[in-house]
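1. need coordinates for the following:
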Amino acid sequence: DAPLRFVKGAPDELLRQCSAFAAAGGEPVALTDTGRRKVRSRARRMASAGMRVLAVAYGRSGAMVFAGIVGMEDPPRVGVTHAVAELRRSGVRVVMITGDARETAWCIAQRVGIVNADLGDRDVLEALSADSLDTETHGPQMAISGEELETMHPKTMPQAVAEAVVFYRVAPRHKLMIVKALQGRGEVVAMTGDGVNDATALKAADIGISMGRSGTDVAREASDMVLVDDDFSTICVAVKEGKGIFANIRNFITFQLSTSFAALAMESIATLLGLPSPLNAMQILWINIIMDGPPAQSLGVEPVDGKILAAKPRRASDPIVTRALMRRVLTSAALIVFGTLRVYFHELEDGAVTRRDTTMTFMTFVNFDLFHAYACRSSDTPIHRLGLFSNPAFVWSVGGSVAGQLAVVYFPPLQRVFQTEALSCLDMLYIVMLGSSILVLDYLRKQFFPGYFGDARETPFEGSRDSSKLRVKSPAKMNKSPMPLPDIEFGGGEEEAWAGGRQAGKGVA
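-> Predicted structure coming up:
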């Protein structure tokens, strides 16, 4: 006799191979079309509850005997729902790819927030009467199967892939198809995975992210980044850090360019007018090395406000120096030049350049500089909303700069080096009040002209409605246990993760 075979797999696939089913007593009974519909209906109900549905059958040769279906729950890991919501708030669109049936994938995607709640259960329940487990479309948020990907026309595939939120019943080759389709639209693709069959897609993606604990060596080698703790929420931290670093780089550049433009313009104007230099060489070196250095460096560790974190992902081709940044630079530099030269011209009324003249000019320029550093802590948040002590590094650097400046003006040995002299309290009060005027300018820019001077209000993406989307594949169905279980293969499908990019994007989070 032929050996007895026991088979497990996807219900639809096994039903095609079965001509009978095992009755209550164990004897084979002919499997009719009505029986097949009942099995599919029950499988759909189990799948729509978020279960993985596995069919089992047995037989010796030829047609098989259908033995039944088994539902296994593989719940989302703790924290995934919060991470998905946080990513979506920051302009990242999360989608999921899996080897499971549509209903299972859609239910899990709804649970973790990938699919809008008002589209999930209603559409799944309406589809329960259909025979196939893989034939319904859930409203405007599409779900695409691996088989559908293979039959799509190459010209329509990129658009269909860009609009999908769930990919189901996929094989390893489909992941690479998805990545290539999105990259063909000019999008940046980020993908997470942990298996050997993820390696090609991880390598092809612009940002490959593998799992450090449960991931295979092949996946880790193919990826650009490894999540050591296998925690999807770590990606949220990376997105925040990336946006924060980029915003702080812009703030740093704003401060440095404003100071440099102001110093260059001030010296140029004095030269064109045939006047002596407002600052001597030692004072200029002091400003560039000591006064600008520590405050500028501390801007790099400035905590980023929620407005920046909630901004859409930017294009990788977006310039660091934007029009809004240059407007801030030029207006700040103009005020610094105007205020400093006003003091210089006033002190030159006697016709001779004295130590007091250069000291007053020097002190005015430095005060403008320090107040401007405070204004550059954010490109959009008004100064009264910035926490005075929220950046300890900035407080210490500015405090050290003030102490050093006072020493240069009032400490006799340094007075000889920098050619300065002590100023009166009234002089210092006047200089502080004049220097603080740059805070007024900054307040007016942020409060009344945010769209003209602020980076967060600029729209980095124009054109297609998909242009702001960065997709990240979610390991939403990893086990809740502290050590995640590896993916388990059912009927040729595996739970995977994928992330796509943005239209015309060339953009990163």
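
2. from here on, contacts and neighbour counts on C-alpha atoms
-> Will do.

3. if I read this right, residue 115 contacts residue 109, doesn't it?
-> Yes - counting by C-alpha atoms under 8 Å, residue 109 is a contact partner of residue 115 at 5.5 Å.

4. show me which of those two is the more surrounded one.
-> Neighbour totals were compared for residue 115 and residue 109, and residue 109 leads with 27 against 22 (other C-alpha atoms under 10 Å).

5. quick check: that one touching residue 96?
-> Yes - taking C-alpha under 8 Å as the contact criterion, residue 109 and residue 96 are neighbours in contact, 7.0 Å apart.

6. what sits against residue 194?
-> Taking C-alpha atoms under 8 Å, 6 or more residues apart in numbering, we find residue 194 in contact with 210-211, 214-216, 219-220.

7. please provide the structure for the following sequence as well, for comparison with the first:
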Amino acid sequence: GQGYHTQGDIFDGDSRASPAALRDVLLPLALCNEARLDRGQLIGDPTEGALLALACKGGLDVAAELAQAPRVAELPFDSEWKFMATFHQIGDMVQIHVKGAPDVLLARCRDVATDLGPLLLDEEWRQRMLNQNGQMAQQALRVLAVARKLIPASAFDRNADLLTYVDELELLGLVGLIDPPRPEAREAIALCRRAGIKVKMITGDHKLTAAAIAHELGLEGEAISGDELDGLTAQQLQQRIGQIAVFARVTPEHKVRLVQTLRGAGHVVAMTGDGVKDAPALKSADIGVAMGITGTEVAKEASSMVLADDNFATIVNAVSEGRTIYDNIVKFVRFQLSTNVGAILSVLSASLLGLPAPFTAIQILWINIIMDGPPALTLGLDPARPGIMHEAPRSRDQAILGWHRFGRLALYGATMAAGTLALFVYAQAAGRSEQYAHTLAFSTFVLFQFFNIFNARAEFGSVFNASLFRNVRLWGAIVAVLLLQLLVVHWRPAQQVFATTDLLPKDWALAFAVASSVLLLDEGRKLLQRHWPARRG
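-> Predicted coordinates for the structure are as follows:
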């Protein structure tokens, strides 16, 4: 059968298995279960849904079975005892159905069901079952044991401690389930590794099962169980946690301890969870991520964000988006500051050199409007640059403006100021009018921003890469600003407002050439840096 549909068959090798032969082992799967199936749709936990579908495909009529043996009490699954038990009234007897971790139930079983009837679960049988459990776990199967017990109704008190009744059980068999990792999960984990993000699996499954699944996913490192974790001191765990990739058979307390240990080592920790008991660990992590589909309301309330599709790959995509957003914020800040530094240095240097101010007040206002507007804002829409997920995470203490970065911004500003003033002096020396000199300096500074915005886009790699033309809005803004600048310089009504005059074509060409120097000089710096790497900041 397929999915959670109840139609299907169970095969023993090449032949169809007899429903009667499977009844004893399938009955606990159907009755010790909280899930419901409705026309192939699951209501409840996926694991319990799979077990219920298996029982139905084995020929059990769940509704009829519950009518004959109504549930009178239950012991919900708990990570402390690692099994679930339900109690059913059958005449003057109460039958207990149990499913849970094989190693735990084996310790509570006295007998084992065989073709010859119940036999004593001696050491030989116990070892056979443990070996079978290990073999199934190594195939990445999540293994559950099922057991039962029959007691007189007169000896049962539903208000008593139900845990005391779950002993001297009869072991019925082992059931293996597999939840194949999503195809994109392995690729997402590989991308995390390249991005310097360590992924650790924390699960309640058997250690061998967890290790097999981790191997399929490409997780590299040791696997330890909750019992082994209990045997480690805080110092030992901190020393080993970097080499451990899988933590199996863990309790909620273990999860909190792992989060706190990783944070104590200076890591930024994101924790995923869906259950009520995951809430403390979700709250302890830097970023708690609850499952949106299978997650409980308690888990969602305790988390920082909710994963709508319960897909690990979506978390990795969110990391990429986050890095891109931060990267674009840095681009915006670098562009804005370098523009302002250039304008300040231009005006200040002119005063120190005894020159008139290169811009009028209205021209400075125009520079701020057109360059702080659409071109700067479209930097925030830049796509992720190549290799953004191949870099190690930045330190949480890293400032947006380090000394190295601020030094580069000062260099950009100085280049723009020098070029602007050079053409301002050139126009005066050539006998042009003061209005012409102002117009040439003004236009040169605006053109500097066209080239400088590409410096902001690519701080370390060359701007001439595959992403050069990907931000269509940025190119649209640049073209629009260029057309507006031509309008300001050559349209008569605008000339009266901005105190500009027509520029000669050769002076436009000269302004473009000088303005491009800020880009060419920075491309030279980055070329040298690739050959002689310097510290980035």
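
8. coming back round to it: which of the contacts of residue 194 of structure 1 has the largest number of neighbours?
-> With neighbours set by other C-alpha under 10 Å, the maximum within the contacts of residue 194 of structure 1 is found at residue 210, which has 31 neighbours.

9. which residues touch it?
-> Applying C-alpha under 8 Å, 6+ apart, we find residue 210 of structure 1 in contact with 192-194, 202, 219-220, 223-227.

10. where do the helices of the stretch 201-350 of structure 2 begin and end?
-> 207-217, 226-230, 234-240, 252-264, 279-284, 297-302, 312-352 (DSSP state H, counting those that start in this stretch).

11. which bit of structure 1 covers the third one?
-> Spelled out, it's helix 234-240 of structure 2. The alignment of helix 234-240 of structure 2 onto structure 1 (TM-score structural alignment) covers residues 154-160.

12. ok, now stretch 41-58 of structure 2?
-> Following TM-score structural alignment, stretch 41-58 of structure 2 has no partner segment in structure 1.

13. make a markdown table from the helices of the stretch 201-350 of structure 2 and add distance to residue 407 of structure 2 to it.
-> Putting these into a markdown table (distance: least, C-alpha to C-alpha, whole Å) gives the following:
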| stretch | distance to residue 407 of structure 2 |
| --- | --- |
| helix 207-217 | 44 |
| helix 226-230 | 49 |
| helix 234-240 | 39 |
| helix 252-264 | 33 |
| helix 279-284 | 39 |
| helix 297-302 | 43 |
| helix 312-352 | 10 |
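
14. which of those sits most buried?
-> Most buried of the helices of the stretch 201-350 of structure 2, by mean neighbour count (mean count of other C-alpha atoms under 10 Å): helix 279-284, with a mean of 23.

15. give me the contacts around that helix.
-> For helix 279-284 of structure 2, contacts defined as C-alpha under 8 Å, 6+ apart pick out 252, 255-256, 259-260, 271-273, 288-290, 298-299, 302-303.

16. and of those residues, the nearest to residue 378 of structure 2?
-> Within the contacts of helix 279-284 of structure 2, the smallest distance to residue 378 of structure 2 is 30.7 Å, found for residue 289 (C-alpha to C-alpha).

17. narrow the contacts of residue 194 of structure 1 to those in strands?
-> Counting by DSSP state E, the part of the contacts of residue 194 of structure 1 found in strands is 210-211.

18. before we move on, the earlier item: tell me the two of the contacts of helix 279-284 of structure 2 that are most distant?
-> Greatest spatial distance in the contacts of helix 279-284 of structure 2: 260 and 298, 20.5 Å, computed using C-alpha to C-alpha.

19. tell me, what residue is most central in structure 2?
-> With distances taken as C-alpha atoms, centre = their mean, the residue of structure 2 nearest its centroid is residue 315 (2.2 Å).

20. that residue pairs with which position in structure 1?
-> Structural alignment (TM-score structural alignment) places residue 315 of structure 2 against residue 235 in structure 1.

21. same check, this time on residue 139 of structure 2
-> Using TM-score structural alignment, the partner of residue 139 of structure 2 in structure 1 is residue 49.

22. number of nearby residues for that match?
-> Other residues near residue 49 of structure 1 come to 18 when the count uses other C-alpha under 10 Å.

23. that one against residue 104, yeah?
-> Yes - counting by C-alpha under 8 Å, residue 104 is a contact partner of residue 49 of structure 1 at 7.0 Å.

24. hmm, who's touching stretch 359-375 of structure 1?
-> 255, 259, 278-279, 283, 287, 291-292, 295-296, 332, 336, 339-341, 343-344, 347, 383, 398, 405, 409, 419-421, 423, 427, 431-432, 434-436, 438-439, 442.

25. out of those, which end up buried?
-> For the contacts of stretch 359-375 of structure 1, a burial check counting by 16 or more other C-alpha atoms under 10 Å picks out 255, 259, 278-279, 283, 287, 291-292, 295-296, 332, 336, 339-341, 343-344, 347, 383, 398, 405, 409, 419-421, 431-432, 434-436, 438-439, 442.

26. helix or strand right after the strand ranked longest in structure 2?
-> Longest among the strand segments of structure 2 by residue count, using DSSP E, is strand 142-152. Using DSSP states H and E, the helix or strand that follows strand 142-152 of structure 2 towards the C-terminus is strand 169-177.

27. give me the mean deviation of that following strand from structure 1.
-> Once the two models are superposed, strand 169-177 of structure 2 sits on average 2.8 Å from its counterpart in structure 1 (mean C-alpha distance after the TM-score superposition for structure 1).

28. re the thing from before, show me what the longest strand of structure 2 is packed up against.
-> In this structure, strand 142-152 of structure 2 packs against helix 19-31, strand 93-100, helix 102-108, helix 123-138, strand 169-177, with contacts taken as 3 or more C-alpha pairs under 8 Å, 6 or more residues apart in numbering; DSSP states H and E.

29. how far off strand 169-177 does the fourth one point, in degrees?
-> Spelled out, it's helix 123-138 of structure 2. The directions of helix 123-138 of structure 2 and strand 169-177 differ by 20 degrees, with axes from the mean of the first three to the mean of the last three C-alpha atoms, to 10 degrees as the criterion.

30. now the aligned residue in structure 1 for residue 398 of structure 2: closest residue in space, sequence neighbours ignored.
-> Aligned by TM-score structural alignment, residue 398 of structure 2 pairs with residue 318 of structure 1. Taking C-alpha to C-alpha, 6 or more residues apart in numbering, and ignoring the residues beside it in sequence, residue 318 of structure 1 has residue 460 as its nearest neighbour in space, at 7.7 Å.

31. count the neighbours of that neighbour for me.
-> By the criterion of other C-alpha under 10 Å, residue 460 of structure 1 has 17 neighbours.

32. how about the one 10 residues further on?
-> By the measure other C-alpha under 10 Å, the count of residues near residue 470 of structure 1 is 30.
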